[in-house]
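> below are the sequence and a predicted model; questions follow.
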Amino acid sequence: MNKFNKTFKYIIYFLLVFMPFREVIGIYDNVYLKFIPDILIIFMFFGYLFKNKFKLKFKVYDYFYILFLLGGFLSGIINNVSFIAILLHMRTYVTMYFLFYILRNNEYEIQFYKNCLKILMIALSVLTIIGIGEYITSKIYFFPYQWFIGIKYTSNLSRMYTLLHSPNTFGYYAVLVVSLFTYLYKDFKNKKWIFLLVLIFLGIILTQSRSSQVALVLILFYWSFGLFKKHDYKTLINIFLILLLTFGTYKLCNYANRAFSNSDAYKSFFEENTDRFDDNENVIIDSGSRWNIAENNDVFYSMKNGRLFNINLGFKIWKTKPLFGTGFATYGTAGSSVVIPKLYKQYNLSDDFYSDNQYIAIFVETGLFGTLMFAMFILTLIYEYRKDSYRLMIIFILMLVCLFYNVLELAVLMTLFYLILTMNNKNEKTGKGVKLKMKKNDTNERKYIVFCQEHYNPLGIIRSLGECGIKPIVIIKKGKYQLASKSKYIGKLHIVDTIDDGYEVLMKEYGKEKLKPFIYTSDDTITSYLDLKYDELKDKFIFYNAGKKGEVTKYMNKENIIKLAEKCGLNTIKTWKLTSKKIPDDMEYPCLTKAIISTKDNWKADSIVCNNEKELKSALNKIDSKEILVQKYIKKKNEFAVNGFSINKGKDVFYAFSLNYLSINDNAFGNYMIIKNFDNKELEKKLNKIFECIKFEGICEVEFLVDKNDELYFLEVNLRNSTWGYSSTVAGMNLPILWSEAMLSHKLPKDKLKKFKPFKAMAEDTDYYDRVKTKKVSLIKWIFQALSCKCLYITNLRDMKPVYSKIDNIIKNKIKK
């Protein structure tokens, strides 16, 4: 992720924390602090334009929105409206649209939106808890007195305003948060969500905001319908439980409100302030009774000094300037509260007049032209999202709430609206599964299983899936200590003693799914194990394979894969296969011994450099393997590797990245490297032949030795996720996700192949022991090198439990010594 996107993410986090409390901050602190969000958004917008060389990407609805703003602005200028008032009116219209523009032109991982949701849930919970206190005490406590004296009717004393200073604003804010939750956690299981949703639903009821309550019902209906289609009755029961608990807690709050209204504190306070209210009655209204319009005289009050009055008067004023209107900041909007419009005196309107209806405000201020442009903006926005029922619902709810409130002027609401509208709309990955183009009889839900041993290699797979909102099932063979199994992204964990035990869990627990689960492996041993079980697995799972039993294992044999590489036109190192201790007469020195199969014997220890026949004989005596490869030893300048995946029986290959090492180890690969795009077309053709010959389907890596003349010599193919696979996720190409998409669509995701700036990566644990402990590099220099890396294979600030487990293991080992 580039610096701009990272900065923008943190600004969004700040806005989500700051905006709900902006109104109350403006009372008790410098009022200009309220402009911080606007300044930040403007700064980021022009930063985005500068980064993209001021190349604008307009959509059809953008032009209508610009014409709408231009019409209102020019109309205000023509009608001699205060320039400051016009700017203050347009402030939120413009800055929020800047925010929308940046969001829609950038892709963010699903974890970003989950982080946003967590922040929103915390802020909303704080607002609701304070609001409950405000509701129970009829605003005597937990509510700024400056706001209290602005309330005209006693009926509003029992409506929960919260620190957002409006029941409707809070209600719609809460509804948007709930809608975001239903999208990200369609089938939630954590009990904490039940408590939080009860609190939020209670808050919406206590606002007595009828438009917000209708919107909540629509969201619940949409959510429940989706769950019913998936037969997720457990979550439906949870929703029913939430509604029951909400109703119960509402009754308790209502009882407490009535009890407090009989207290001396309430009576004393009301007597002191009774002259402030227009209706002059000591009324406490039950939240549900606001729906009884006739009983509450709502129509009477609305015609006298409410929305119906505003609408009637609005049409009257509009007739005086029907084409372009009276101009922005002239009819009960944000700017008119700062600089009082001249027409207020003409029509006997109070200085704090508020139109309370977005449509009539637009109609009066911008006339037929502006209203038509705004209508076209909404219609083209609907057309843009015509195939997305969720976002259409969000737009419809916005249109509904605009009937009762000037929503477009409220930054706290429009921030959420645009955040939801643009949420991963290019490449969505939600819940358990990934949104893919599948067959009509398929669904978007599959299980994702990582079958592995404790190592940072599978940790990369788990994190790659987790960062896309997928919490994988992990079957892991117990190691000396926990590393990958400590990741927070794991949905369900099975720790087993042996691979056989793991296989038993795999078949028993997940072998009868309607949709084949994906299996990801990260080491040769388990990959080979599953390959040899191909006939048992092929109809139950999607896993790394070569079309028949034992074929993957066959090409784990270095003798076989080297012969195939030669056949496909790659340079290979001269090799001898020894089945006894006898040394061939044509042996060349120096040479290097190697295990033929990495899944057998002590394959790493079998790698020995021999400078002469005596050293070779000594090495052969130490090696227990019955068969051994001996290769001519070439002094390497570096190593080179290519990572990607293949599908369609190896006919189509996706190459995500290549790498070279920044630290060289004569006897093994390095752990400090540079990640870059792979762009060698000639080599790509030869590699394609290898995968097509093997008929391999899965994530893979090809390794080469680089000699002093920069000549590439083939070393091996890893027919499973490589140790460095997580680099691809950091580069913006999530191999586990892309492979699973491609396996179902049978097409390579060519549009996902990204050009990226080369970056550094490090396996920090191993590299520390290889270079710092051996004094190849100083600790200080190594720390700076680690800090310069964009990708670390163990340390991840978003997933620190594996790191803590590693540190704990180091400490325990030190104590034992």
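Received it, and whenever you're ready, just let me know what you need.
> going forward, measure contacts and count neighbours with C-alpha atoms only.
Will do.
> heading C-terminal from whichever strand or helix holds residue 767, find the next helix or strand.
Using DSSP states H and E, the secondary-structure element containing residue 767 is helix 764-767. With elements assigned by DSSP H and E, the helix or strand that comes after helix 764-767 is helix 779-787.
> for that next one, packing partners?
Applying 3 or more CA pairs under 8 Å, 6 or more residues apart in numbering; DSSP states H and E, one finds that helix 779-787 contacts no other helix or strand.
> in it, what counts as buried?
782, 786 (16 or more other CA atoms under 10 Å).
> same question, stretch 125-134
Counting neighbours by 16+ other CA under 10 Å, stretch 125-134 gives 125, 127, 128, 129, 130, 131, 132, 133, 134 as buried.
> ok but residue 150 is inside a strand, no?
No - counting by DSSP: H, G, I helix; E, B strand; the rest coil, residue 150 is not part of a strand but coil.
> please enumerate the helices of the stretch 201-350 of the chain.
Under the criterion DSSP state H, counting those that start in this stretch, helices of the stretch 201-350 of the chain are mapped to 210-229, 233-261, 264-273, 298-305, 307-318, 343-346.
> and the ones you listed: which comes nearest residue 84?
Nearest to residue 84, of all those, is helix 343-346, at 17.1 Å by CA to CA.
> and whichever helix or strand comes after that closest one, what does it pack onto?
Once helix 343-346 ends, the next helix or strand along the chain (criterion: DSSP H and E) is helix 358-384. Applying 3+ CA pairs under 8 Å, 6+ apart, one finds that helix 358-384 makes contact with helix 60-78, helix 307-318.
> let's see that with 10 Å instead.
Other helices and strands packing on helix 358-384, by 3 or more CA pairs under 10 Å, 6 or more residues apart in numbering; DSSP states H and E, are helix 60-78, helix 307-318, helix 389-401.
> return the distance of it from the chain's centre.
32 Å (CA atoms, centre = their mean, to the nearest Å).
> surely residue 27 touches residue 144?
Yes - taking CA atoms under 10 Å as the definition, residue 27 is a contact partner of residue 144 at 8.5 Å.
> got another one to weigh against that:
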Amino acid sequence: MEFIRKYGLIVSVALLIFSLLFPGTVVGLAVTLLIVGMLVLNPKQGILFLIVYFPVRPFLIEVNDSIKFVGDLLIILLFIKCLPYYFKNKGEWKQGIVFIAGFLAFCAIGAASALLTGVSIGAIVFQLRAFLITFLLIFVVRSLDITKKDVISFLWVTILMAVLLSVHGIIEKVSLRTMFLPKSWENMHLAETNRMRIYGLIGNPNVLATYLSIAFIFTLYLKRIVQNKQVLITAFSVLIFGAFILTYSRGTIIALGVGLVVYLFLSRDWKIFKPLLLSLVLSLPLVYYPVVQLTTYMENHSEKHQSDKELREKNGDFSQRMNEAFNKDTIKKSTAWGRLYVVNRGFEIFKEHPVIGTGFGTYGDSASLAYSSPIYERYKIPENLYSDNQFIQVIVQTGAMGVVTFAVFILGMVGSLWKRRKENAAAIALIAILAGGFAAGMFYNIFEDKTFTLYYYILIGFVLNSMVARNGTMKR
């Protein structure tokens, strides 16, 4: 047990690497059982493993599909393992009961409506899994005895993973997507507007941007509590922010800006400006511009990319991409077949199903991509539609009742965090992150994003943890 407590994460990561070197069903299943069996005995190491596993899960399952359930299985078993804590401490159920009830009611409405619409049981379970699996971590983390050392380990593992993903993303860009990627990803056709972006081991520039923004925020906090590694942490923050810019994720940049404004308004923590501006200023000359210039050099000397020179020049750089976000041409395209089309068509469907909507798996969610939707033919909607807007998805799929329960979920979280703001300094930061996530929901299905929900629910559990409140682990 002592060995697992100390080295469970290292052994688990080594097993993951082994499953990549020797991909196969037998190896994958054996690795899954070994990792889960080992880490369920030590929940803290299990949490650290999850923040390593989920950010690179798309890459892992692309190489070895048989390890795709290791994260889900571990979370479910950790949840079952923590239940005796709540039976012994029945008062703990009251913490966060409003937002928990709101979220479960929202899920129930979406599932019931889907059954009435004719969505398959498999698709409903698939979507419930997308919403609920990381939600269980709230209960797991709340039951743990968390120390300052655990907090520092959590921050370091996240930051080191972000550094790995940042370095990989830079290599991906400079090598013109020819190094350290699965062949299927190398051969993936990308629109010219997306070719400039880094996708990373996450396989999605917007999800990567979300992850890097969280990790960047963690570097700012780590600098406050770890005094002897200031230069190293600053270097990491510059690298991570530079890679964040290279994702060219406009929605995430807006979300990060909203989150920072809300945090400053609520906390009056003006000291954050110095490390924030330092990272921003240094990341441009030390990371962003050198990578862009080197990539341009590689493209100019690549036969494959020389024919695309005019398209590259037309597509421009980061500043041009940001400027194009709200120009007339972009809005026209969006209205015809983009995000605005999704919103407009969504409201048309809502008018016909205003009470409980059409149900999960019917409009632009993960389940409708995997299983198709029974309403697409009727409304002449393309099969590959993904809403990229959390709110229109909620409106269409769960109707007015779903909107109300989802609002209870969001506002209930804010209320629970606000009550804990004097006991735990992370509470205000989490309200700010939720505000940023709310803004991101205008551009992405943010509550289906395992990267965002993984961290948010872990941190919610941390703030609601009664033991943390008593020992003041996160007090200022």
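Alright, I've got the coordinates. Bear in mind that the values here come from a model prediction, so they are computed numbers and not experimental data.
> neighbour count winner among residue 27 and residue 144 of the first structure?
residue 144 (17 against 13; other CA atoms under 10 Å).
> now do the same contact list for that one.
24, 27, 28, 134, 162, 163, 165 (CA atoms under 10 Å, 6 or more residues apart in numbering).
> tell me the contacts of the fifth one?
If I follow you right, that is residue 162 of the first structure. Per CA under 10 Å, 6+ apart, neighbours of residue 162 of the first structure: 20-21, 24, 124, 126-135, 139, 142-144, 169-171, 203, 207.
> that one matches what in the second structure?
The equivalent of residue 162 of the first structure in the second structure is residue 200 (alignment by TM-score structural alignment).
> residue 239 of the second structure versus that match, what's the distance?
Distance of residue 200 of the second structure to residue 239 of the second structure, given as CA to CA, to the nearest Å: 14 Å.
> for stretch 200-211 of the second structure, measure first residue to last.
11 Å.
> separation between the aligned partner of residue 215 of the second structure in the first structure and residue 409 of the first structure?
Taking TM-score structural alignment, the alignment pairs residue 215 of the second structure with residue 177 from the first structure. Residue 177 of the first structure sits 19 Å away from residue 409 of the first structure, going by CA to CA.
> ok, residue 394 of the first structure next?
When residue 394 of the first structure is compared with residue 409 of the first structure (using CA to CA), they lie 17 Å apart.
> repeat for residue 351 of the first structure
Residue 351 of the first structure sits 18 Å away from residue 409 of the first structure, going by CA to CA.
> elements contacting the helix or strand containing residue 16 of the second structure?
Assigned by DSSP H and E, residue 16 of the second structure falls within helix 2-21. Using 3+ CA pairs under 10 Å, 6+ apart, the elements in contact with helix 2-21 of the second structure are helix 25-39, helix 43-53, helix 57-63.
> the first one vs helix 43-53, what angle?
Angle of helix 25-39 of the second structure versus helix 43-53, following axes from the mean of the first three to the mean of the last three CA atoms, to 10 degrees, is 140 degrees.
> buried residues in helix 25-39 of the second structure, which are they?
27, 28, 29, 31, 32, 35, 36, 38, 39.
> then stretch 381-400 of the second structure?
383, 385-400.
> can you give me the helices for the stretch 101-250 of the second structure?
Using DSSP H, counting those that start in this stretch, helices in the stretch 101-250 of the second structure cover 121-132, 137-142, 148-174, 183-186, 192-195, 205-225, 230-246, 250-267.
> contacts for the first one, please.
Think helix 121-132 of the second structure. 72, 103-104, 107-108, 110-112, 114-115, 120, 135, 359-362, 365-373, 447-450, 453.
> of those residues, select the buried ones using a PyMOL command.
To isolate the buried members of the contacts of helix 121-132 of the second structure in PyMOL, using 16+ other CA under 10 Å:
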select buried, resi 72+103+104+107+108+110+111+112+114+115+120+135+359+360+361+362+365+366+367+368+369+371+372+373+447+448+449+450+453
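> any idea how far the residue positioned nearest the centre of the first structure lies from residue 118 of the first structure?
Most central in the first structure under CA atoms, centre = their mean is residue 110, positioned 1.5 Å from the mean C-alpha point. Look at residue 110 of the first structure and residue 118 of the first structure: by CA to CA, they are 13 Å apart.
> hmm, residue 201 of the first structure is touching residue 173, no?
No - if you go by CA under 10 Å, residue 201 of the first structure and residue 173 don't touch, sitting 11.7 Å apart.
> still on that earlier bit, what's the match for the residue nearest to the centre of the first structure in the second structure?
Using TM-score structural alignment, the partner of residue 110 of the first structure in the second structure is residue 148.
> measure its match to residue 154 of the second structure for me?
Residue 148 of the second structure is 10 Å from residue 154 of the second structure, by CA to CA.
> please verify my assumption that residue 461 of the second structure contacts residue 100.
No - between residue 461 of the second structure and residue 100 there is no contact under CA under 10 Å: 11.8 Å.
> okay, those two: which has more neighbours?
residue 461 (23 against 20).
> the more buried one matches what in the first structure?
So, by TM-score structural alignment, residue 461 of the second structure is matched to residue 422.
> residues contacting that match?
Per CA under 10 Å, 6+ apart, neighbours of residue 422 of the first structure: 100, 101, 102, 103, 104, 105, 106, 107, 108, 391.
> give me the number of residues near the third one?
Same thing as residue 102 of the first structure. By other CA under 10 Å, 18 other residues sit near residue 102 of the first structure.
> ok, it touching residue 44?
Yes - counting by CA under 10 Å, residue 102 of the first structure touches residue 44, with 8.4 Å between them.
> any common contacting residues for these two?
5, 8.
> kindly compare burial across the helices of the stretch 101-250 of the second structure and name the winner.
helix 137-142 (a mean of 25; mean count of other CA atoms under 10 Å).
> mean shift of it relative to the first structure?
Its matched residues in the first structure lie on average 1.7 Å from helix 137-142 of the second structure after superposition (mean CA distance after the TM-score superposition for the first structure).
> which helices and strands does that helix pack with?
In this structure, helix 137-142 of the second structure makes packing contacts with helix 43-53, helix 70-88, helix 450-464, helix 466-471, judged by 3+ CA pairs under 10 Å, 6+ apart.
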